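Asks: My questions are about this predicted structure, shown below with the sequence.
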Amino acid sequence: MENNKIKKEINDIVNDNLKALEQLFPSAVKDGQLDIKALKEELGNFEEVGIERYELNWAGKQNAKKIVQQGIGNKTLKFVEKDSKNADTTENIYIEGDNLEVLKLLRQNYYNSIKMIYIDPPYNTGNDFVYNDIFKKGNDESDKEEGYVTETGERLEKNTKSNNSRFHTNWLNMMYPRLKLARDLLTDDGVIFISIDDNEQANLKRLCDEIFGEKNFRNSILVRRRVKSLNIQFADKGLKSFNVGTENILVYSKSESFLFKMIEQVKEEIREGYWAGFWSGADRPTMRYEILGFTPSVGQWRWGKEKAEEAVRNYINWKNNFSEIPFEIYAEKNSNLKFIKRDINGKGQNGGVQYWINANNAQMRTSNWTDIEVSQIHKYFDIPFDNPKNIKLIQEIIKSSEEEKDVIILDFFSGSATTAHAVMQLNSEDNGNRKYIMVQLPESTDEKSEAFKAGYKNIAEIGKERIRRAGEKIKQEIEEYNSNPKLGEELKKVPDIGFKVFKVDDTNIKWYDLENFNEDGQYSFDDPDSLDFVLGSNDIDIIYEIMLRQNDVLLSEKIEFLTDIGNRTYLYAGLYLICLETEITEEMVEKLASLEPLPIKFVFRDSAFKDNISLKDETFRKLRSLIERNSGESKVSYRVEFI
């Protein structure tokens, strides 16, 4: 029987990369090993030994690269039903945990599946982010309570300028593997937006050039920072610096196939903004004059009066000399007046067109978004949070990045969950079906903060509560509108305002091979759950952990309990049969093989076959035979696997 054990490892990034390289350069991979010399020859071998190259280097870069390729170990995502909302129907996901671990856990399921990523990472101002210090270990309970040590013993260190000579290095080591993994999740036409200020803007730009490719840099969007204070620190002979009034959003696509969607900017909002009062639109009084008895009250003519009068004369001349006129003239006041301007040869085909430019209230956006503030002062739903991102900013980003409205949007520095709020709000306005994945480290709130005093012990609690309240407000507004709709307008649909909550945790499954069991009998089939699973695990946790090891299976899919087959048999996403029964019978196998539609994968417990290897082999072959018979002409690859 073939080896159908489910692998413990969620990702095999090194092997995946090697296979991808082999597809491009077959001669560079020999016997499963990379031939560096052959690869250089494929690429032209222009590099000479000892020649320096232009690249961003820092202490620890090689280790940061290794971290990307390291497995996730004995980690999984556990479903938290009590914190979730509308879990049976929602397609939205909220995950608590270190985003590096989360990105690794999501990579296999969401590879090439995320259309847009927005992140607002720590700006590295001197005390604004914590990171896992792998060189220090601590198990002090007080440290855990204060949020300096995770439940798994990893010490969270503040990255401060005063006591850390590796200030920029720590930030780069934190960002590199996360961005590298994020790129894997993006669709081929996907895009990432990254908010940043001047502290690390230059380093981030070079880092993204390396990870995403310099040719995939799309824009650096300028946004307005909220002015907190007008005080300026003075040096002995003048200013140390001007007040920093802006921040940047770096935009990188995964490939050249990404295209921005054009969005309009309302002029009144521009004029109200301090930064864009210089704007001048298409509404010049000097370009409004009479033609054929019509003088526009707003807008302007494209040409000056003298040129326009020449066009009229040319048109009249054309009309008097030709019976058929290949061009139209519109003289109605509410339309675009057009006039033919004949060329020198009098043919008319190369003539220009004079028309009236209607005055409007919008213009297309540029990379200058200084009419929008980065953050907002007010509290959302009385939930205290310092400097939450402006929901309008995130909405504009989303609208600029996608034509379709049925995409997945990821934010793995989600903070107060502004991105989730923006997604729900946009869906309510344009009837979209966007889904979000929010990821947030449950970093403790400061004991002196308003959030802590209000009962929010960590940032993740703030984010989840905001999503709940924002969703309910959106639902209430739609229901109020639908109770008294305007004449001729359709009723609005309440968008998906629910979310499933997961937390990074230790594995639920004891990953070992039955063939390597100790012959002394220390493992007993009398208690199969203690044999296969970690104490305290439940079937739902186990199902999600198995699903994390599949390809392209979303965590938002539904779990169906198949009571007609057994007490612990489930169907995930309608395609994956997870049988956690402690004993397999021939009758059960017959039922499983006759399911319609036929699942594409069947997963059983090794222990369910006890120590009867021949029974397992016979059942496996019989099930495969029944599956193939039932599948008919199907080209789907069906599998039977074991844990």
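Replies: That came in fine, so what should we check first?
Asks: contacts and neighbour counts: CA atoms only from here.
Replies: Fine.
Asks: Now do the SS call for the residue nearest to Tyr523 when sequence neighbours are not counted.
Replies: Leaving aside its chain neighbours, Tyr523 sits nearest to Leu531 (6.6 Å; criterion: Cα to Cα, 6 or more residues apart in numbering). At Leu531 the chain is in helix, as set by DSSP: H, G, I helix; E, B strand; the rest coil.
Asks: Next up, a structure to set beside the first:
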Amino acid sequence: MIEKLKMQTPNITEQNMEQIAKLFPNVMTETQDKNGEVQKAIDFDLLKQSLSSVLVDDADERYRLDWPGKKAALLKANTPVTKTLRPCRDDSVNFDSTENVYIEGDNFEVLKILQESYLGKIKMIYIDPPYNTGKDFIYKDNFAAKKADYEEELGTTDEEENKLFRNTDTNGRFHSDWLSMMYERLVVARDLLTEDGVIFISIDDNEVHNLRGVCDEVFGEENFLIHFSWRTDGNFDNQAKFKKCHEYILSYAKDEQYFLAPPVIDPSVPNDSKLYKNEIINTIVKNGPKNPVSSVVLPKGFPANIDETIIEKRVTQWPHYSQDAVIKNGKLFEEVEIKSGWSSKSLLIDFIKNKYKVVTDIKGQSSRFVISPTGAIEVIKERSTIQSHVISSLENLGGPQKAGAEIKSLEVVFDDYPKPVELVQYLCKMIYRSDDIILDFFSGSATTAHAVMQLNAEDNGNRKFIMVQLPEATDEKSEAYKAGYKNIAEIGKERIRRAGTKIVEDNQNKIGIDKLDIGFRVYKTGSSNMEEVYYHPEQLSQDNLFSLASNIKEERTPDDLLTQVILDLGLELNLPIEERTMHSNNVFIVQTNALVACFDDNINIKIIDEVAQLKPFKVVFKDGSFSNSKDRINLEERFKRLSPETLITVI
């Protein structure tokens, strides 16, 4: 059966209702919507009673952070959007090969768009949102009020009718508007984090107390990690009673028990300091009579701390092997199965999967494994005497002045207050893996992208970044505008281009620098590629039936359609894309065979067999691409024979 793609973000409210219905079927009821249609609903009084061991009354007093608009913000966070992303190859660098992404658009909409493709895949989020000082801009989504009602608000409206407004303290909702803006974004962003993921949020005195309350609710108090105090390098208010020289960074884990203790220490301590003494702990795996028997296959090449020997197969002693273990050149000559009473089997398997490189356990201890002369598996744990001692006061990492100088050195103009590269690098070092995805959805001048590329150059890592920035117009009187930058997104993209080039130049003699990913794919938010009738076919009347030659908007390209399909199917934006010509048709192949798509108006039925030979997981065609129903039936039959596991979909 050919399925039809929904081409919109998931309805989180419906998903949550399904989960509640599974747990508490008694709270499900039916109501009528504004059109009189019957729909499923939840009896919230019954739900509250189901979650309480005492009689629930109607008292409103409770411990929580509340503000006008909070419920509306949560509703918005759970509501699907039909926006999509459109690729912009002209603004990109190495579009076909890069794994980095830069997205222009309202970050709330972008987070919703990325919700399926990056669910549980982002290891670290760093954001530097508006501090709500009364001078910076606050997002005001879907702005539709009359101009006369907001004459005091000085802002800009983008092509999608979203507006930024300057949130002054004369606004009666001064704190509420900021809280709603942050709340709805953090609710969506949390779902993008990996199980062991972490978020860092820069803030100052104006809203740090409220932000802590919001984050406690969104991420859970138990997942609070640390409240950094970051010493800046100046910009003090000389008229203030106290000269403030600190800002803050709040940090929360997705799930604190899975977040490894960071291998980062005081940045002011030199790397060659005597404080970096390592404590080596050798543990010989021995049989414990109360431990369950564990069995694992040690592959050929597994390391040993002996040169050449044969450890004879053991039957009665622990550990024992399924065959003789032959050691040559300090490694297993061929694979063997070992059985023992050791309970840390999972860590050993992680070590093998990590190609015998050091792995880190839940306590932050680094471990490696070798075969000892006795034939046992020896666990070598390494603990720095001050490893995992991350201080709450961050100094010697620069501030706005240093950050401004960094941008200026690239001959890029930015009039705001960016963060220094070294600060963001420090945060990035708190995650162990060097191939994770790092997201910044208030990217500004793209400091985070710069930091990721610089760090990859230093340690040969392969971290990927996703930057999101609203194309907020620059002030016509600003230096940035005079330099030709009409919006902040243009500044960010140019900084990445120049920073990448400089990093390669500065490291031209370093081995592997030619493989450093300094490219990025640019995408811009826009309305759906599909006509309204695609989402509401029941509204199609006989009068306009023949005026709609296609349910796809005329100006949309195959690249546009492919991007929306990739997002709709939950695939990542940085996957490799190959274009092929098959029997005069243009065919897209995403990540070898994850997805094959063709959006030509007239498809040569001969391409079906060629596509099926690729054994794709999913194929997508335009609904109107086939000249008759016979071809569609033939399409299904050919795939059933040649690639029965392939999911066939149409738009």
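Replies: Thanks, I have it. Everything numeric here is computed off the predicted structure, so don't read it as measured data.
Asks: Got a TM-score for the two of them?
Replies: Here the TM-score for the pair of chains, by TM-score structural alignment, normalised by the length of structure 1, is 0.75; 521 aligned residues with a Cα RMSD of 3.1 Å.
Asks: Compute the number of surrounding residues for the residue nearest to Tyr523 of structure 1.
Replies: The local packing of Leu531 of structure 1 (other Cα atoms under 10 Å) involves 16 other residues.
Asks: what do you get for Glu104 of structure 2?
Replies: A count of nearby residues for Glu104 of structure 2, using other Cα under 10 Å, gives 24.
Asks: Name the residues of stretch 594-604 of structure 2 that come out as buried.
Replies: 594-600, 603-604 (16 or more other Cα atoms under 10 Å).
Asks: Mind listing residues that contact it?
Replies: Residues outside stretch 594-604 of structure 2 that contact it (Cα atoms under 8 Å, 6 or more residues apart in numbering): 558, 561-562, 583-590, 611, 616-622, 624-627.
Asks: do the same with stretch 495-503 of structure 1
Replies: Here stretch 495-503 of structure 1 makes contact (Cα under 8 Å, 6+ apart) with 77-81, 83-87, 89-97, 424, 427-428, 431-433, 467-468, 471-472, 475, 556.
Asks: try stretch 644-651 of structure 2
Replies: Under the criterion Cα under 8 Å, 6+ apart, residues 1-5, 615-623, 636, 639 lie in contact with stretch 644-651 of structure 2.
Asks: Now list the buried members of these.
Replies: 615-623, 636, 639.
Asks: Pro418 of structure 2 should be in a strand, yeah?
Replies: No - read with three-state DSSP, Pro418 of structure 2 is coil and lies in no strand.
Asks: so what corresponds to it in structure 1?
Replies: Here Pro418 of structure 2 is matched to Pro388 in structure 1, going by TM-score structural alignment.
Asks: go on, Thr283 of structure 2?
Replies: Matched by TM-score structural alignment, Thr283 of structure 2 corresponds to no residue in structure 1.
Asks: Pull the contacting residues for Thr283 of structure 2.
Replies: Each residue near Thr283 of structure 2 by Cα under 8 Å, 6+ apart is listed here: 378-380.
Asks: I'd like those residues as a markdown table, with neighbour count and secondary structure appended.
Replies: Putting the contacts of Thr283 of structure 2 into a markdown table (neighbours: other Cα atoms under 10 Å; DSSP: H, G, I helix; E, B strand; the rest coil) gives the following:
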| residue | neighbour count | secondary structure |
| --- | --- | --- |
| Glu378 | 20 | strand |
| Val379 | 18 | strand |
| Ile380 | 16 | strand |
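Asks: could you check the distance from the match of Pro418 of structure 2 over to Gly213 of structure 1?
Replies: Going from Pro388 of structure 1 to Gly213 of structure 1 by Cα to Cα, to the nearest Å gives 31 Å.
Asks: And for Asn4 of structure 1?
Replies: In terms of Cα to Cα, Asn4 of structure 1 sits 39 Å off from Gly213 of structure 1.
Asks: and what of Glu583 of structure 1?
Replies: Distance, Glu583 of structure 1 to Gly213 of structure 1, using Cα to Cα: 53 Å.
Asks: And Asn124 of structure 1, by the same measure?
Replies: From Asn124 of structure 1 over to Gly213 of structure 1 the distance is 24 Å, taken as Cα to Cα.
Asks: Same check on Asp520 of structure 1?
Replies: Asp520 of structure 1 is 57 Å from Gly213 of structure 1, where distance means Cα to Cα.
Asks: of those two, who's got more company?
Replies: Set Asp520 of structure 1 next to Gly213 and count neighbours by other Cα under 10 Å: Gly213 wins out with 15 against 6.
Asks: Trace the more buried one over to structure 2, please.
Replies: By TM-score structural alignment, Gly213 of structure 1 lines up with Gly220 in structure 2.
Asks: Leu298 of structure 2 versus that match, what's the distance?
Replies: According to Cα to Cα, Gly220 of structure 2 stands 41 Å off from Leu298 of structure 2.
Asks: what ranges do the helices span in the stretch 1-150 of structure 2?
Replies: Here the stretch 1-150 of structure 2 has its helices, by DSSP state H, counting those that start in this stretch, at 12-23, 44-50, 70-78, 107-113.
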